[in-house]
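**Student:** Predicted model and sequence follow; I will ask about them next.
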Amino acid sequence: MSNMADHFLYGEDYLTAGIALKIAKGETKGIISKISREKIKESRKVVENIVDKGHPVYGINTGFGPLCTTKISKEETKILQNNILKSHSVGVGDPVDNEIAKLMMILKMQSLSKGYSGISEKTLDRILWHIDNDAIPIVPSQGSVGASGDLAPLSHLFLPLIGLGKVVYHKKIITTKELFKTTGLSPLDLGPKEGLALINGTQFIAAHAVQIVSKLHNCLSQADIIGAMMIEGLQGSVKPFYRELHNLRPFKGNIHVASRIKSLLKGSEIMEDHVDCDRVQDPYSLRCMPQVHGASRNAWLHLKELLEVELNSVTDNPIIINEELTISGGSFHGQPLAMAIDYACLAASELGNISDRRIYLALEGNSPGVPKLLMKDTGINSGYMILQYTTAALASENKGLCFPSSADSIPTSLGQEDHVSMGSIGGRKAIKVIENLEKILAIELLTASQAFEFRKPLKSGVIVDEIHKAIRTKVAFADKDRVFAHDIEEGINIIKNKTIITIVNQISKEKNISVETEFSNEFEVY
């Protein structure tokens, strides 16, 4: 990355999901480097020369898709670029959230700044203005099939460049005309190939993948911590987390999860209290956390690795290599990310599935000292019974959303585009599954905290004890029924705000307690 930690050089620096999110949140400023600007100028000059010479090159002086054999005159090449933004703006459905739309612009800046797309500096500078000034275009969520680029959403994203569409500016939705009146900007006059370069690419899919990597990472980290608390609440065994076991089946995710959970349980009086008990082994939802959480970790890592390739690639078409070579290929096809997103979607669903099983286990009353339904005075009180109904509903909904979008393909563009990825649908679906997972984990956090109370006066290790104290500042112990929806909302906020991750990090640092593994860099940095 560039020397200044708060700057990112588009086209030159290596982009990750974490850096993209920092730019989107305004924590890092993206700029176009001098080196990138030179490449952009050279690429633009090649396009202009192609137009002058009149040699047919797809999308520069020909029509699009099945109209690729239709020659466009030099005079009409500019009209063609405006028309493509208009004609391809066919999105429907609710708008994507602002962060997704902003990420799309950030990711498109990185791709176009590589200098292989024939875009002009003035167009990139205008996109940069939108990012820096939080003038975020309204982008409908439906309409992309994830091949030949995310055409419809990217068209809507860039309508404001030519004075059309709407944006969110100063927290209000306004027309681009109103934006221009407020800011003194005026519509751009797009040159040859620019419209096509803007809308051809995988940035809608990739922007969703950035959020998936971030949100799923958050859930994975907290699932291990909540699982450790549940083990203590139900007095499960620590032996299934021994490294000696996992060295014999050394999947990276398994070893990582087992090591983290064992570290969190270290020094626990609760675990020591039943070291010689008669129970031989725990149900799978406790005992197999390394295997199940670990498999989801591996799926997350797979998506993260593929996403980083995509974020630093050129995905429009045609590609301008040099004056002699332009290539009309298929780098806009979303299949590489689409399949990995479907895998991550399944990983998220399974994390919720096993979490729901632990919640159910906690309610059964089979753990010594823990009452049925996690409340002593039941009958008049239902205790935590109905919370598990909610997690069952969410887990079931997630299963229904797990059908792989990438398994489907419907031909488009009169058969010219006869295989498409549907990664755009997979991305939206995976986000929904992860949002449901956050709710399931919130309910497990409440359930584990309630079970944990019945182990007092025994103490856990210092980290889990501090986590429990923090939860109790938000959600009180329940000795009788109340409106648990309020507790669930608090739990969801704890999950989304990464509260317990922050506590783990703080206590680990203060007490010099290691919860790291040799794979931590792979699994924790994104």
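**Tutor:** Cool, the structure landed.
**Student:** switch to C-alpha atoms for all contacts and neighbour counts from now on
**Tutor:** OK.
**Student:** can you pull out the strands in the stretch 301-450 of the chain?
**Tutor:** Ranges of strands within the stretch 301-450 of the chain are 319-320, 326-327, based on DSSP state E, counting those that start in this stretch.
**Student:** for the stretch 101-250 of the chain, same thing?
**Tutor:** Using DSSP E, counting those that start in this stretch, strands in the stretch 101-250 of the chain cover 136-137, 140-142, 166-169, 172-175.
**Student:** Tell me which of the ones you listed sits nearest to residue 379.
**Tutor:** Closest of the strands of the stretch 101-250 of the chain to residue 379 is strand 140-142, at 47.1 Å (criterion: C-alpha to C-alpha).
**Student:** Could you list every helix and strand that the closest one packs against?
**Tutor:** Counting contacts by 3 or more C-alpha pairs under 8 Å, 6 or more residues apart in numbering; DSSP states H and E, strand 140-142 is packed against strand 92-95, helix 151-158.
**Student:** closest one to residue 266 among those?
**Tutor:** strand 92-95 (46.9 Å).
**Student:** what does that closest one rub up against?
**Tutor:** 138-143 (C-alpha atoms under 8 Å, 6 or more residues apart in numbering).
**Student:** So which of these is the closest to residue 381?
**Tutor:** For these, the nearest to residue 381 is residue 141 (43.7 Å; C-alpha to C-alpha).
**Student:** Verify the stated contact: that closest one with residue 91.
**Tutor:** Yes. Between residue 141 and residue 91 there is a contact at 6.9 Å, judged by C-alpha atoms under 8 Å.
**Student:** Mind listing the shared neighbours of these two?
**Tutor:** residue 153.
**Student:** rewinding a little: most packed of the helices and strands packed on strand 140-142?
**Tutor:** Most buried of those by mean neighbour count (mean count of other C-alpha atoms under 10 Å) is helix 151-158; its value is a mean of 27.
**Student:** and it, how far out from the chain's middle?
**Tutor:** Computed by C-alpha atoms, centre = their mean, to the nearest Å, the chain-centroid distance of helix 151-158 equals 20 Å.
**Student:** contact partners of that helix?
**Tutor:** Here helix 151-158 has contacts from 84-86, 88-91, 101, 104-105, 137-144, 165, 198-201, 203-204, using C-alpha under 8 Å, 6+ apart.
**Student:** next up, a second structure to put side by side with the first:
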Amino acid sequence: MRIDSAADLDLSDSGPIELSAALIDRLRATRAAVLNALATGAPVYGVNTGMGALSKVRLTEAEQRIHQRNLLLARAAGGEPWLPPAEARAVLMGRLKTFLTGDSGVSPELCLQLVAFLNSGLSPAIPAGGAGSAGEIIPLAHAFGPLAGIGSLLVDGAVVPAAGKLPSFELGPKEGIALLAGIPGATGRAWLQVSVARRLTDTLSLTAAGGIAVIGASRDPYSPLCARGDELLAAELEVILRAAGPEAEPRSLQAPVSFRVAGQVISHLRRSVLRLEEAVERAFTGVTDSPAFLDGDFVGTAGFHGIDLAAHCDQLVAALAHAAEVSTARIHRLLDPGVTGLSAQLAVEPGPQAGLVTVHKRAVATSHYLRRLALPSAIGALETSAGQEDVQSFSWEAAGVLGEAVRLTREVAACELLAVHQAFALSRRPVPAGLRELFGAVADVVPPIVADRPFGVDLARLLDRLV
């Protein structure tokens, strides 16, 4: 991937990264301006001063020479559990993307060191929790210490010292604080979940359509006429109606609510994913460094307060929790002969066989866990740094909760997908044309269910390949 500007950096590209000569020249010009501005001796937070409550302390020239590296030392106060490699890479990519805007004023050599880190395939040991600051200084200190030969890496699941694993690099003026500034980690991690959540939403939509088809539900609630004033809902209803196909003889005048509201639930989930994607774009486009180098001056900013990103992560978590609860309710209804006209609990021989009752129970437990995650992350600010940092947005934590919520909702979706698959098998109804690709893929990984077995194995296959 050849990069000419920050906009060119695609976080989904896992291939090698190369910065163009023109981009390197622009970074070098900005760096020269930064060094000229610093040469005046005017106070610049975190460069020739202390940090936080110690920002009034001026540093000597000797102290400044080691200060940027020292910033990464004491702030690396986190611990296990560590982020998985995909999330760690998203953090590094997020930082590189912000550096390429020029706001940080770092050297092209630091950017190239970061590129070398990404291209190496090495993964820094970044704590999943414990940010606790107005920005992300604790996890970012862990993430970028290896650039300066300190900190740790994860190699085959083991934590090893980073020293000697990357080319030696000495951080210059402002480069340590630049590595710790803003919310690149939460932004990168949130971006990572957007694409997963979008695929998950598609699966939930088609799975719900399968349930609607297999129980012979009335198609009235899915008429686009019911979506007046809401284009997103209208589009979702059309998707569900097309996938489920027509039903000439509904089993009842009204299906259970969990089936009837599928369009509203899933379109809300899509809207929440879209809003988070927009918040991620704002975070990457906006100014989050502090101090940022803007129009030739160092400007103290509040861009590290990622409330916009945190709030939209929280909104998506709530949407996922609701979608999972509705999905869990549909699973329960699919086990009911009064709703489906099929055998109890979708067992081939009810009584001697338990059927899928415990699959529903797993979904219940998972939904309950999801519900506990739905408390907004941004609530609960506490003072730190002797009152200098008296509020936080907890965007790092919000991104982490979102990742967990996506994982749990995928589990529930797999449970519903398995139940709908078995309901089709027992009903002998033909799978509608719009659902044949999905349920054909399910049949490829789930053998026919003719007796009880450890259904966790089937769910694991669905999670690994389809959900």
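**Tutor:** Now that the structure is in, tell me what you want to look at. On a predicted model such as this, the values are computed, not experimentally measured, just so you know.
**Student:** quick one on the thing from earlier: can you lay out the strands of the stretch 301-450 of the first structure as TSV showing mean neighbour count and distance to residue 386 of the first structure?
**Tutor:** As requested, the strands of the stretch 301-450 of the first structure are exported to TSV (neighbours: other C-alpha atoms under 10 Å; distance: least, C-alpha to C-alpha, whole Å):
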stretch	mean neighbour count	distance to residue 386 of the first structure
strand 319-320	20	57
strand 326-327	16	59
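**Student:** can I get the ones you listed in JSON lines with distance to residue 265 of the first structure?
**Tutor:** Shown next, in JSON lines, are the strands of the stretch 301-450 of the first structure (distance: least, C-alpha to C-alpha, whole Å):
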{"stretch": "strand 319-320", "distance to residue 265 of the first structure": "54"}
{"stretch": "strand 326-327", "distance to residue 265 of the first structure": "57"}
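**Student:** Of all residues in the second structure, which one is nearest the centre?
**Tutor:** Nearest to the geometric centre of the second structure sits residue 193, at 2.6 Å (C-alpha atoms, centre = their mean).
**Student:** Now for that residue: which residues touch it?
**Tutor:** Counting by C-alpha under 8 Å, 6+ apart, residue 193 of the second structure has contacts 402-403, 406.
**Student:** so what corresponds to it in the first structure?
**Tutor:** By TM-score structural alignment, residue 193 of the second structure lines up with residue 212 in the first structure.
**Student:** show me the residues around residue 238 of the first structure that make contact.
**Tutor:** 262, 265, 271.
**Student:** whereabouts in the first structure does stretch 115-123 of the second structure align?
**Tutor:** Going by TM-score structural alignment: stretch 115-123 of the second structure matches residues 128-136.
**Student:** and that stretch, which residues are buried?
**Tutor:** 128, 130-132, 134-136 (16 or more other C-alpha atoms under 10 Å).
**Student:** Out of those, which comes closest to residue 523 of the first structure?
**Tutor:** residue 131 (29.2 Å).
**Student:** In this structure residue 123 of the second structure contacts residue 156, no?
**Tutor:** No. Contact criterion C-alpha under 8 Å: residue 123 of the second structure and residue 156 do not qualify, at 10.0 Å.
**Student:** All the helices of the stretch 201-350 of the first structure, residue numbers only.
**Tutor:** 203-233, 243-246, 252-265, 269-273, 284-287, 289-311, 335-363 (DSSP state H, counting those that start in this stretch).
**Student:** Now render those as CSV, adding distance to residue 117 of the first structure.
**Tutor:** CSV is the format used below for the helices of the stretch 201-350 of the first structure (distance: least, C-alpha to C-alpha, whole Å):
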stretch, distance to residue 117 of the first structure
helix 203-233, 15
helix 243-246, 48
helix 252-265, 39
helix 269-273, 60
helix 284-287, 50
helix 289-311, 15
helix 335-363, 21
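**Student:** which one of those helices lies closest to residue 453 of the first structure?
**Tutor:** The nearest among those, by C-alpha to C-alpha, is helix 203-233 at 7.5 Å.
**Student:** From residue 338 of the first structure, how far out is whatever residue of the first structure lines up with residue 376 of the second structure?
**Tutor:** Alignment note: residue 376 of the second structure maps to residue 404 in the first structure; criterion TM-score structural alignment. As judged by C-alpha to C-alpha, to the nearest Å, residue 404 of the first structure and residue 338 of the first structure stand 9 Å apart.
**Student:** again, but for residue 354 of the first structure
**Tutor:** 25 Å.
**Student:** Which of those two has more residues huddled nearby?
**Tutor:** residue 338 (27 against 22; other C-alpha atoms under 10 Å).
**Student:** So which of the contacts of residue 193 of the second structure belong to helices?
**Tutor:** Assigned to helices by DSSP state H, the following of the contacts of residue 193 of the second structure qualify: 402-403, 406.
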